[in-house]
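**Student:** Next comes the sequence, and after it the predicted model I'd like to discuss.
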Amino acid sequence: MNDISPRAAPAWSAVFSMTLGVFGLVTAEFLPVSLLTPMASDLDISEGMAGQTVTATAAIALVTSLLITAATRRIDRRYVLLGFSTLLIVSNLLVALAPNMPLLLLGRVLLGIALGGFWTMSAATVMRLVPEESVPRALSMIFSGVSVATIVAAPMGSFFGDIIGWRNVFLIAALFGVLALLVQFATLPRMAPNAQTRLKTLVEVLRRPMVGLGILAAAMIFAGHFAFFTYIRPFLETVTRVDVNGISSILLGFGLANFLGTFLGGFMLERNMRFTQIVMPATMGILGLGLSGVGGIPMADALMVALWGMAFGTVPVAWSTWLTRTVPDEAESAGGLLVAAIQFAIASGAAVGGLVFDTSGAIGVFAVSGVVLLMAALLILFGVRAQAAIPT
């Protein structure tokens, strides 16, 4: 295959192959959530210990996001991406065949490397696969894989785990990885690396005008969202007062709306990126305050949760697009910073949300989440721009 220059003719088949990879990665990431009990029983460990497999994946993804660009700076990006899909396959096979906790953790560590590396390079890769004006649409396609995986992983993992066993579920996930690898092998073009990238490049990029503020704003949005999302079930149980079927229905509505939001984000970003960046966290903030203030009516709560899901569906697309326009010359390094900030925000949002939950309940969590999101919208309004931050 021949090299292609940035913004060449659209390679939509390659974008689709990346979407398959995203689906496989995110499905594997969240499968343990729905399979904790049988995994723990089979391996003779506690469910809490089995849950650390998710933590290990996130922690390794954070570290990888900061190191992967420099570590692979001399390798064709086609081969790096194929390597991530290979790690996905090996990870799922190790988990499926693991006789003990150490091998299970090893499999999840390999998945963390694949996750962190893929997300770090995703925006920069898209810039090489499609023209600039098509970047938001391509990113929305890729992030739709996240939404589908979020909808599918937990319910389907639990359903098939009861029928064929949790190990076979991970074997099926490995097959998805094989499919993604084959399609990527057939469609991804060669993409020259940036041999000049070093670890110090991360600091240089972070010091550019608007980059630090933009990453801070994105981190605030993700922290606010995951504080909300982590404690949505207790809210629905204690405030909305719906049963298990009602909770499942509302969460399904959230997932479907989130899926639609990824495509809405691509449509809006092609027309006005700055408007999208400001309005969506502001909408989520208002919904968080609304749920904390007047929550308790099932239909109204279900609608607000669905609207939240749709608004959040635009967020990853928006900030990946912002990155490609703000730091086009170092999109991989900036992507690593953004992924690391998001991973930290996810962990801290859930942790701080837990402290608030212990003192003020789910209503308090939603109120704090709403305030953080409105603060993020104000920061974007007054401090973040979409122009390129390239040193002269």
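**Tutor:** Good, I have the coordinates. Residues are numbered from 1 along each chain as shown.

**Student:** Could you use CA atoms for every contact and neighbour count after this?
**Tutor:** Fine.

**Student:** The strand or helix carrying Phe16: how far from the chain's middle?
**Tutor:** Using DSSP states H and E, Phe16 falls within helix 12-43. The chain centroid and the centroid of helix 12-43 are separated by 12 Å under C-alpha atoms, centre = their mean, to the nearest Å.

**Student:** Pasting the second one now:
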Amino acid sequence: MSEAQSRPDQAVDQTTAPAPAAWAAVISMTLGVFGLVTAEFLPVSLLTPMADDLRITEGMAGQAMSATAVMALITSLLTATVTRKIDRRYVLLGFSVLLIAANIMIAQAPNYAILLAGRVLLGVALGGFWTMSAAIIMRLVPEKNVPRALAILFSGVSAATVFAAPLGSYLGDVIGWRNVFMLASLLGVLALVVQFATLPKMPPRGRATLRTLIEVINRPRMKFGLFSLVLIITGHFALFTYVRPFLENVSGVTTAGVSGILLGFGVANFIGTYVGGALIARSLRMTIALMPMIMGLAGVGMVAIDGAVAPTTVLVAIWGMAFGGVPVAWSTWITRTVPDEAESGGGLLVAGFQLAIATGAAVGGLVFDTSGALGVFTIAGFLLLAASIIVTLGLRTAPVPAEQG
């Protein structure tokens, strides 16, 4: 499939796309996102058996998510620069190979050090693939089809949220956590095969450098927006990383019950993606502020009721629905704030997410080891409420762009 010619007055053309739309390639990208996000969040539902098997604390097992997030953060900032001379098809295929290798390494890990090494490798694959994916999709379809293609891409995240935690928890109890990661490696193989068959050659465009990132981050509204994003995602992942210990130790839920509650979280999250989209059409700023407020109230509410099972189940679903709108809202914010630098802006957004994931998991682990799940949920809940207030008072959003004919 041939690429459209770049205009001489435009160094990086991120919206021009070939025709016809390469929908099979878009699906292959979605499979990649599904496999990566599934692997990233499997420890959430397998934290307890992983800790028992490797003879470490649950807090230490939670740091495995931090290792992935830190490496994904670094990779998201460097990918465009390091790979600027390589065909994007081969870059993405390489990240899919790393996904497979990382899952196999984690599944076979004899000790904590090898587990962390596998999670670091996963972080490279996650940060690189996710950073490039949105910009590449813009090259696979005509401009008018980009919103639809991005919606398909994000459905991979929602599907992983629905299936990874509950299915991982269930299968971990049936076949063991190591075999769950082996199954995750097969997801990577499937994504790699489909990508190999469908992704066209995509020569690199432009001359991405680290200076571009600095220029983008220094634009109006960017620093405050990224700071607000980090606060919100930190609070969420402090809750999410330790939700299984909370349900088991505070609510007294069985493994099967944990799977059911996490499934409810995932389904609500999927629905929340569309709810968030509808709210964004009314007010992007209101949506960005409202979601962490709901999440924070849910977290504090679970502590206040001391983990009573029935209301906790409802609150977990409400929390999941609220978080469903967060990635959609912030992705919309970045496209409106730096529309001319989608790849660099996307890299900064991924970096912000991963920094927050690492911070949330790390701080949550420290709090968990000292004051348990109740302490984690209390602090994270109030952090989310504070983030909502900060966004309400200080965040400014760009005007809605005019619709294209």
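**Tutor:** Structure received. Because the structure is predicted, anything quoted here is derived from the model rather than measured.

**Student:** on that earlier part again, just checking the distance from the helix or strand that the helix holding Phe16 of the first structure is followed by to the centre of its chain.
**Tutor:** Per DSSP H and E, the first helix or strand lying C-terminal to helix 12-43 of the first structure is helix 47-71. Distance, stretch centre to chain centre, for helix 47-71 of the first structure: 13 Å (C-alpha atoms, centre = their mean).

**Student:** So which elements touch whichever helix or strand comes after helix 47-71 of the first structure?
**Tutor:** Later in the chain than helix 47-71 of the first structure, the nearest helix or strand by DSSP H and E is helix 77-97. If contacts are counted by 3 or more C-alpha pairs under 8 Å, 6 or more residues apart in numbering; DSSP states H and E, helix 77-97 of the first structure sits against helix 12-43, helix 101-129, helix 166-187.

**Student:** one more time with 6 Å
**Tutor:** helix 101-129, helix 166-187 (3 or more C-alpha pairs under 6 Å, 6 or more residues apart in numbering; DSSP states H and E).

**Student:** Now the longest one: buried residues?
**Tutor:** It refers to helix 101-129 of the first structure. 101, 103-129 (16 or more other C-alpha atoms under 10 Å).

**Student:** wait, isn't Trp319 of the second structure in contact with Met295?
**Tutor:** Yes - counting by C-alpha atoms under 6 Å, Trp319 of the second structure does reach Met295; the two are 4.8 Å apart.

**Student:** returning to what we had before: I'd like the helices and strands packed on helix 77-97 of the first structure as JSON lines, with distance to Met304 of the first structure appended.
**Tutor:** Formatted as JSON lines, those follow (distance: least, C-alpha to C-alpha, whole Å):
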{"stretch": "helix 101-129", "distance to Met304 of the first structure": "29"}
{"stretch": "helix 166-187", "distance to Met304 of the first structure": "33"}
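
**Student:** who wins for proximity to Ala40 of the first structure among these?
**Tutor:** With C-alpha to C-alpha as the criterion, Ala40 of the first structure lies closest to helix 101-129 of those, at 9.5 Å.

**Student:** And the closest one, what does it pack against?
**Tutor:** So helix 101-129 of the first structure, by 3+ C-alpha pairs under 6 Å, 6+ apart, packs with helix 47-71, helix 77-97, helix 331-383.
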